[in-house]
Structures are given as C-alpha cells and as structure tokens.
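Peer 1: Okay, predicted coordinates and the sequence, questions at the end:
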Amino acid sequence: MNAPDFLIFSDLDGTLLGHDDYSWAPAKPALDALKARGCGVILASSKTAAEIAPLRAEMGLSDWPAIVENGAGLLDPGDVTGSTGDDNIYRDLRARLGDLPEGFHGFGDMDTAEVAATTGLPEQDAARARQRRFSEPGLWTGTDAALERFLEAADAAGLSARRGGRFLTLSFGGTKAGRMDDIIETYRPRHTIALGDAPNDTEMLERADIGVIIRNDAAPPLPKMPGEDSGRIRRTTEEGPAGWCQAVLGLMQELGRTPARN
C-alpha cells in the first residue's frame, strides 16, 4: 500500500456535517479532490459504528477506518452496516456499571423512544445510537456530591468517564488522538490534517501536522490554542462543511498537492 499524501481526521457534527441540516454536500468538492489523489478521510465522532457506517458509505469513504464512540473503538474499512462485531466489551462495561452507586441512567437503560426524546434524534437514528459496542453515554440523575462518589467508584472499576454538554460517557478509555496514532502507524501518510469544532476535538487538532478549527456560530468558539500564532492551528471563516471544503482545498494547494485534473 502506497503512503497517501494526506490523511484527514474529521469530526462530524458542526464540522463535516452542517449544524442545522446535517448535510455534507458543501464539502463534496474537497472530498472528490482527496479521492482523486488517493487520500483518506477518517471520520472521528462520538457516534456509534452503526450510525457512522451508512454515512461513511454515502460519502464514499468506506475504504478507510473510522474512529467511533469518541475514540473508544474503531469501525473497520469495508463495514457498511456497523451492526456486526463482538459486543463483549459493551456487555462487560454494563456489568461493571451495575456494581456502581445509583444515579447514572445510560442508553442501555432506555428504550429507543426514550433515547430519541433525550437526544432529539429520529427513532431510526436513535436505534442506531443504542447499538453500542465500546462506551455508554447517559444522564446523571443524582446530586453533585453523589456524582463525585460515582466517578471515584467508576475509576476504581477501571472505567474512564468523560463529561460532555449533555451526557456523561463511560468507557474503558481511548481518545480520538490515541486512535489517530494507530491509524497513522498503519498508513504512514506524508501529511496529517485534523478538523473539528468542539473541545473534545482539541487533542486531535494538536496531534495532527495541521489542525483546523471549523467555525460554528451555534456554539462558543474554542479558546485560542497553542500553535495558532505559527499557523499550525488555523480557523476557518466559513461554517461547517463549507469551511471544511475551504480549508482542505486551501491546504492541498499550499502543500503542493493541488487537486488532480480530469
């Protein structure tokens, strides 16, 4: 396998997908240019494999792995459903959660209708969000003091906890940046570029050769990051997939890898 010129590591919601319409259409010119040069796009998201697989196929990216459940797992190349695979990790995770103090209400405790109501997802998408293999998001229903005791018990049980804007997510560890290292080791790209818009993308942006913060007016902007003064970290002027397209095509030209012409 020849080393690709670029490996692109990309967040989805608010980055490659529009914040309001979840469309990736504005990014298609850049995706086409990357494909013409044999460059890879690695989707990296909190979404499950079952959620990402059909989207990855729709984008024409199924030849490349994807980082799922915020780095807790990987979706293999060629898997177009994401619904198959060993669920022993998730089963073990749920078993350990059962021994922790009460107060955590995870997706495994909810039916599809409740997940849909909690997340705002359509029921079909909520069903895919419940097809978990590596991590368990949920709501904390107890007090702040009880949460601290819960987190201490989770740590003692070998579980890693990450707090997001809405959900507390438990896993056996793993980050987007850590999965990047594994993928980079496999493909040995000449350049790595990461794009994201949220705090949980910062490790990924810092790990890449060049990080791009995608403008998202629906969320507070990321604080200034180390590397912005030197240009190793950049920000787009356009939002979402339009900004994604702008950044990728600009970097291809800047790095001497202009899109291939027919």
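Peer 2: Sure, I can see it.
Peer 1: contacts, neighbours, all on C-alpha from now
Peer 2: Will do.
Peer 1: just the strands in the stretch 1-150 of the chain please.
Peer 2: Listed in chain order, the strands found in the stretch 1-150 of the chain under DSSP state E, counting those that start in this stretch are 6-10, 40-43, 66-68, 73-75, 104-106, 135-140.
Peer 1: And stretch 154-173, how far out from the chain middle?
Peer 2: For stretch 154-173, the distance from its own C-alpha centre to the chain's C-alpha centre is 16 Å (Cα atoms, centre = their mean, to the nearest Å).
Peer 1: gap between the two ends of it?
Peer 2: End-to-end span of stretch 154-173 (Cα to Cα, to the nearest Å): 12 Å.
Peer 1: re the thing from before, could you export the strands of the stretch 1-150 of the chain as CSV, including distance to residue 220 and mean neighbour count?
Peer 2: As requested, those are exported to CSV (distance: least, Cα to Cα, whole Å; neighbours: other Cα atoms under 10 Å):
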stretch, distance to residue 220, mean neighbour count
strand 6-10, 19, 25
strand 40-43, 23, 24
strand 66-68, 24, 29
strand 73-75, 28, 23
strand 104-106, 27, 19
strand 135-140, 22, 22
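Peer 1: and the comparison structure, right after this:
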Amino acid sequence: MTNPPDLVVFSDLDGTLLDHETYDWSPAKPALHRLAQIGCPVVLTSSKTAAEIVVLQQAMGLSDYPAIVENGAGVIGLPGQDDIAEDYEKVRQMLDAIPPSLRKHFTGFGDMSADEIATLTGLSPDAARLAMKRDFSEPGLWTGHDAAKDAFLAAIQEQGLTATQGGRFLTLSFGATKADGMARVLARYKPKHSIALGDAPNDIAMLEAAEFGVIVANPHRDPLPHLKGEAEGRISRTRDAGPHGWNTAVCALLYQLGLTTGTHANG
C-alpha cells in the first residue's frame, strides 16, 4: 500500500499545458520536473483521446499516472477502474437519429477525414488519426445559427446525450465531466492537496472542485467568467498564456504549499 501523495495536479492540455497554436509544452518543464522530484502525480485531463494522451504521457514522463480523456467521458490508467470503450458507436447512433435538418449543421470527427481534422486543428496527419480513435465521445463543429443550435441541443438531450463546449469543439457524450473524472482519481489517491489548471468552459467544474484552481490565460478565446473561489483566492488567473503561465502558477503553488524542498516519496 503506497502512502497518499502530498499533491495531485489535474491539467487541461490545449491552451493550458500545451501552447494553443504550436502544442509546445517545453516552457512547463521546470514545474513538471519539480513535481516529478516530489512524487506528485500529474493527471492529464483533456478532450483528447486515450490514444493521443498516451503519446503525451510518454513524452512528459507521466505514463505511471492515470488520465482523464474525452472531456471526462473516460478514465484510463486508474488501477482496477479502467473504463470499457464502448460508448462511441452509441453516441454516433444517437446523433444520427436526430432530425436531418439539425444533424446537417453538426460535423463530428466521425464525419471527417484525417486530413480534414489535421487542417482544422493544426495536428499532423498521424496525430489527427489518433484523434479519430474515439472511445467515449464525439467532438465536432456547429455550423448553423444560434436558434438551430438550441434545437439541436434539445434534440440530443432527448436522445440521452449532453454537449460540452471546449476551446474549439462542441463535444457530445453521455454526460461524465472532467470534474467527475477528477473525483474518481482523488478517491483513489487521497492526496493532501489538489490543483486543477484549465482555460475553457469545460474546465470550470474541475477548477471549482479542486482545492486550488488556476485559470490559464488564453488570448485566442474569451476569458472565463468570474468563478466561485476567486474572491477568496482559491482560484487564480495567470498573466502569461499556455505553458508559460502553467509553469509560473504551479511553481508558485508548490512554494505556497511548502513543497519546494526535499523529496516526498509515494511509498
């Protein structure tokens, strides 16, 4: 039985730990290195697929930790609790069951080629193919007007689906959120402290549920509204964008929590 870690960090990827345009995460290396030194799990928490996140975990040295994938629709790497990937086809079937007049305005990843996804996201063709390996949810673009979008959202709700707006895409799933995934990981690790970092509306519940939330600046999208916990200082905002802001915020919180010296093993 391992000892509970002092801290677990939950991090969104695009626009947060990854640069919005280049997907570079190297500016966050100092903080990631410090977290590794003191044995604090970093749980990648993203709209990305398991296939995409595993590659990033390997590159960042985070393969020993779980990850929350597809906007919280699934959790991988949690001992004894890996989700079974069987929801995606159900989501697609329900999507195709809504009226064609509404369906035509939503272009999901399952409606696109790898080249189209690469062009849309800036991913390489190989990375785009990993993004298409969906297990739990369907991201896509809404191309209709607002009134039709309201009708579309009502129609998918009748089918039993929910929609979550991320930094780029509207994602359809059976409703599990990043905050739900975070709760499962926290129940498993039982850390003394938790930090969540994100930049988009689909991060709000996670940011508000963590002990400390960090809204990472992203000049490519509208800033998040004032969140519960900001007035008390439990939730903060970075001045720098993406991985630069991520690095500064995590280092500051490590100092605040007294986790800047020594090595804290997990058992």
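Peer 2: Received, thanks. Since the model is a prediction, treat every value here as computed from it, not as a measurement.
Peer 1: re the thing from before, out of the strands of the stretch 1-150 of structure 1, which gets nearest to residue 17 of structure 1?
Peer 2: Taking Cα to Cα as the measure, the strands of the stretch 1-150 of structure 1 were each checked against residue 17 of structure 1, and strand 6-10 came out nearest at 10.1 Å.
Peer 1: where in structure 2 is the aligned partner of the closest one, by residue range?
Peer 2: Across structure 2, the stretch matching strand 6-10 of structure 1 (TM-score structural alignment) is residues 7-11.
Peer 1: After superposing, tell me the mean distance of that stretch to structure 1.
Peer 2: After superposition onto structure 1, the mean distance of stretch 7-11 of structure 2 to its aligned counterpart is 0.5 Å, using mean Cα distance after the TM-score superposition for structure 1.
Peer 1: and of the strands of the stretch 1-150 of structure 1, who's closest to residue 90 of structure 1?
Peer 2: Counting by Cα to Cα, residue 90 of structure 1 lies closest to strand 135-140 out of the strands of the stretch 1-150 of structure 1; the figure is 6.5 Å.
Peer 1: Return the mean post-superposition distance for the closest one against structure 2.
Peer 2: Superposing on structure 2 places strand 135-140 of structure 1 at an average distance of 1.8 Å from its equivalents, by mean Cα distance after the TM-score superposition for structure 1.
Peer 1: what range in structure 2 matches that strand?
Peer 2: So in structure 2, the equivalent range for strand 135-140 of structure 1 is 137-142, judged by TM-score structural alignment.
Peer 1: Tell me who's in contact with residue 179 of structure 1.
Peer 2: Applying Cα atoms under 8 Å, 6 or more residues apart in numbering to residue 179 of structure 1 gives the contacts 67, 71, 73, 74.
Peer 1: Tell me the one of those residues nearest residue 141 of structure 1?
Peer 2: Checking these against residue 141 of structure 1 by Cα to Cα gives residue 71 as the nearest, at 25.4 Å.
Peer 1: need the contact list for that closest one.
Peer 2: Under the criterion of Cα under 8 Å, 6+ apart, the contact partners of residue 71 of structure 1 comprise 44, 45, 46, 174, 175, 176, 177, 178, 179.
Peer 1: Can you pick out the ones from these that are in helices?
Peer 2: Here DSSP state H is the test, and these give 176, 177, 178, 179 as lying in helices.
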